[in-house]
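J.: can't give you the sequence, but here's the structure:
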């Protein structure tokens, strides 16, 4: 057993869990979802039955029945002297919550299939690989030609960059982990958008950060009053932002939003980590805005990018753009975490850089087809849902007409559709009315997914007592 979750913390994570009857199965499903989307880590001890019953205001019998259901589905096990402990992912066998069918539609990752030309580039790289086989096979800073190519892309975008300001990493997640480990100390405040990319929040929490949230909505963008207050009052050490095609909302900052947040960050002396992993996924934005915090803005900025969303999630090559001094600090800290980035993947990345205009154009075509199909299908099958218009990115942040995101995800899972519920993207709770629907899959698969949602939504809606919905609406 690695950790323990308190009854209070579990209650916060569960949110409005009582969305159907019997209550014990609704509670079991709420905990299942937390396990499945890793908000509760494997081998975590759950609260004792009496303690959780008091926190949730239900009988101990309800808790005992919920834990029994979780044991039967393989999501928890009983350990003598430790109570109930969550199982590692992949162990559950219940058809109700675990889908082993290879035909299942998995929309949890929001990553498109590989760029069609990648296979040819891999073949070319294989022919050229003899040049790297005599070397160790990994590089702690990154191949110089690759760093120069990445630096040149920034320079052409109006951000003059030297290769010494680039560190090549094992994808964007590795970059965020390295930055969190280097820049954040326990108790430091880190400002983040909410909703946000959940694995980034996980990185900063693991480093001991206290997260400060700034809301972002599909309709109104960034809450600028809240942002200024957060910078001025919390004085965060670091801020993590996605100014272009924010994940999951798909919003991009306006000129005003960029200016207000830049000024607030500069006043607070906050280092801003700008996540650019989705920035190239422009479908049909009329005018591309200027980069966040351009040269001479006075804001301290670190930029993170990767090949994951543009080329393929299986190509684990990302980068950090920062001052040479910060690059040296990250490199010094890197050895305790990993030894470097494989030279083979860097070779492939070097060969891909000259083809980026072609790659981005194909991605725009692919994502446009997925987005338009998803919007059309949702409008026809679920007209009561509010579907935003997005100009790029990877997903739709859909507003349901009831706070039943978790219950819907569990019901869809039993029909072979895997999604992440709205609360997974929250920094400090909420979003049971929202559902992220990625449009990175093929149009026919997206239409199948929406057919499943349309088929289970009436059942989920009907299984929720009106009084429960009213109580949940009051806290959303």
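T.: Happy to help now that I have it. Quantities reported herein were computed from a predicted structural model and do not represent experimental measurements.
J.: From now on I want contacts and neighbour counts done on CA atoms only, so please keep to that.
T.: Noted.
J.: any idea how far the residue lying closest to residue 101 once chain neighbours are set aside lies from residue 450?
T.: Nearest non-adjacent residue to residue 101, counting by Cα to Cα, 6 or more residues apart in numbering: residue 416, 7.5 Å away. For residue 416, the distance to residue 450 equals 12 Å [Cα to Cα, to the nearest Å].
J.: Report the set of residues contacting both of those two.
T.: Counting by Cα atoms under 8 Å, 6 or more residues apart in numbering, residue 416 and residue 450 have no common neighbour.
J.: what about the spatially most central residue of the chain, distance to residue 321?
T.: Taking Cα atoms, centre = their mean, the centroid of the chain lies closest to residue 197, which sits 3.0 Å from it. Note on residue 197: its distance to residue 321, by Cα to Cα, is 20 Å.
J.: A further structure is provided below for comparison with the first:
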């Protein structure tokens, strides 16, 4: 059921937002519709908001009712609103994401700055060797472990417990990666038309999975200067939209690198639980704090609420290697069993050799993460220096770590246009719109810190030349066959 705001409060607040400086031109109704779309896409106006009556908004803005009616019609036609019997005109978001995802994989002759997929950890091969030594001991079994290899489930449970979230192995389910776990949760708990609260910006693969399963993303804007502002914004969005689930990355979120404080995550967990929203928490980047890796980490998001309130996802794709398809989820034991029953219908088991390998890596994950942080810190330093030298007009959002830098482009430079032009120069990028809903973030670009300094020193000057050409401030880039 969709909530609604007090009508008079809604009018005054919407008038304030519509009167803010806007870059939209054209007819008044078109500019008004475009501004509402922008507000929805950035999360400044919650999805599910009941818009004021046409006459009331027209009087408040000092425009004709025809102007407001035309704006509302445009919003409905473009998928940003719908009229419901008894509820008036209610804001929505188009079901299709703003940009294509997934992106092309690595290819010879290209520098891949589209993905945050680091090369394999040096800890991987020794763990594989140890796993091979154990393999003969399991070859007489069926090889199927529907919930996951007991040793790996125990190792994951022990790690949660050591971080302050007491966990039994029967609360853990092993999956073929973090997105496999997310797809399982969405496929089991989400119904077509259900709303899912998401940080904005967020990981494109998650938005794609949500929409593919009929869910409606509800964007909640993040603030680089005040990460904990997400708490109040999410509370308002949850009351307004009644989301079934929330997809969150409280630790070094992708793409921004923002983290919630211990108090912030405690308050957010409590407010979503009170609203009846299950939080699906992606911890794939947890442990990648690059600025202060030795400080005590914030407790797991799920530590302050009942186990039924949260499904925590984790995996080894960023700490170890994307080619090792090991992920997991942790929640209440009864829900874990339900998810396991659904999972076995998709595939009987995750590969035994991969799970044996992962059991060693999870046990030694603190050292694995320490070495990964050192590598990422070197790459990030190189990338920041290169951006300051070659693209000083790009504004890099502050973050404590993670796998990328989130850059605001100069006014007038489109990340979509830059992405197309850079591909012709041998550089793969992920355009900013992929990380949002609607048409948001075309003025942003995510740059990964997983590539080595030598590769970055080759690519960033080329990217700067392409950016100047696209922005109309330099010679056109050369034409390259793709």
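T.: Structure received. From a predicted model like this one, the values you see are computed outputs, not experimental measurements.
J.: The residue nearest to residue 101 of structure 1 matches what in structure 2?
T.: In structure 2, residue 416 of structure 1 lines up with residue 426, judged by TM-score structural alignment.
J.: pretty sure that match is touching residue 108, no?
T.: No: Residue 426 of structure 2 is beyond contact range of residue 108, at 9.4 Å (criterion: Cα atoms under 8 Å).
J.: between those two, who's got more neighbours?
T.: residue 426 (20 against 7; other Cα atoms under 10 Å).
J.: Pull out the buried residues from the lengthiest strand in structure 1.
T.: What stands out as the longest strand in structure 1, according to DSSP state E, is strand 210-217. Using 16 or more other Cα atoms under 10 Å as the test for burial, strand 210-217 of structure 1 gives 210-217.
J.: do the same with stretch 136-156 of structure 2
T.: Buried positions in stretch 136-156 of structure 2, judged by neighbour count with 16+ other Cα under 10 Å: 145-150, 152-156.
J.: Identify, from those residues, the entry nearest to residue 410 of structure 2.
T.: residue 156 (43.9 Å; Cα to Cα).
J.: what ranges do the helices span in the stretch 1-150 of structure 1?
T.: 7-14, 23-36, 49-56, 60-72, 118-128, 144-156 (DSSP state H, counting those that start in this stretch).
J.: Throw those into JSON lines and include distance to residue 248 of structure 1, thanks.
T.: As requested, the helices of the stretch 1-150 of structure 1 are exported to JSON lines (distance: least, Cα to Cα, whole Å):
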{"stretch": "helix 7-14", "distance to residue 248 of structure 1": "19"}
{"stretch": "helix 23-36", "distance to residue 248 of structure 1": "19"}
{"stretch": "helix 49-56", "distance to residue 248 of structure 1": "30"}
{"stretch": "helix 60-72", "distance to residue 248 of structure 1": "30"}
{"stretch": "helix 118-128", "distance to residue 248 of structure 1": "26"}
{"stretch": "helix 144-156", "distance to residue 248 of structure 1": "25"}
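J.: most tightly surrounded among those?
T.: Highest mean neighbour count of the helices of the stretch 1-150 of structure 1: helix 23-36, a mean of 22 (counted as mean count of other Cα atoms under 10 Å).
J.: Any idea how many residues pack against the counterpart of residue 310 of structure 1 in structure 2?
T.: Using TM-score structural alignment, the partner of residue 310 of structure 1 in structure 2 is residue 319. For residue 319 of structure 2, the count of nearby residues is 28 (other Cα under 10 Å).
J.: The alignment partner in structure 2 of residue 426 of structure 1 and residue 222 of structure 2: what is the separation?
T.: Matched by TM-score structural alignment, residue 426 of structure 1 corresponds to residue 436 in structure 2. Distance from residue 436 of structure 2 to residue 222 of structure 2, counting by Cα to Cα: 11 Å.
J.: coming back round to it: if I pick the residue nearest to residue 101 of structure 1, what's in contact with it?
T.: Here residue 416 of structure 1 is in contact with 99, 101, 103-105 (criterion: Cα under 8 Å, 6+ apart).
J.: Which secondary structure element is home to the nearest residue to residue 255 of structure 1 once chain neighbours are set aside?
T.: Closest residue in space to residue 255 of structure 1, ignoring its immediate chain neighbours: residue 289 at 7.1 Å, by Cα to Cα, 6+ apart. Under the criterion DSSP states H and E, no helix or strand holds residue 289 of structure 1.
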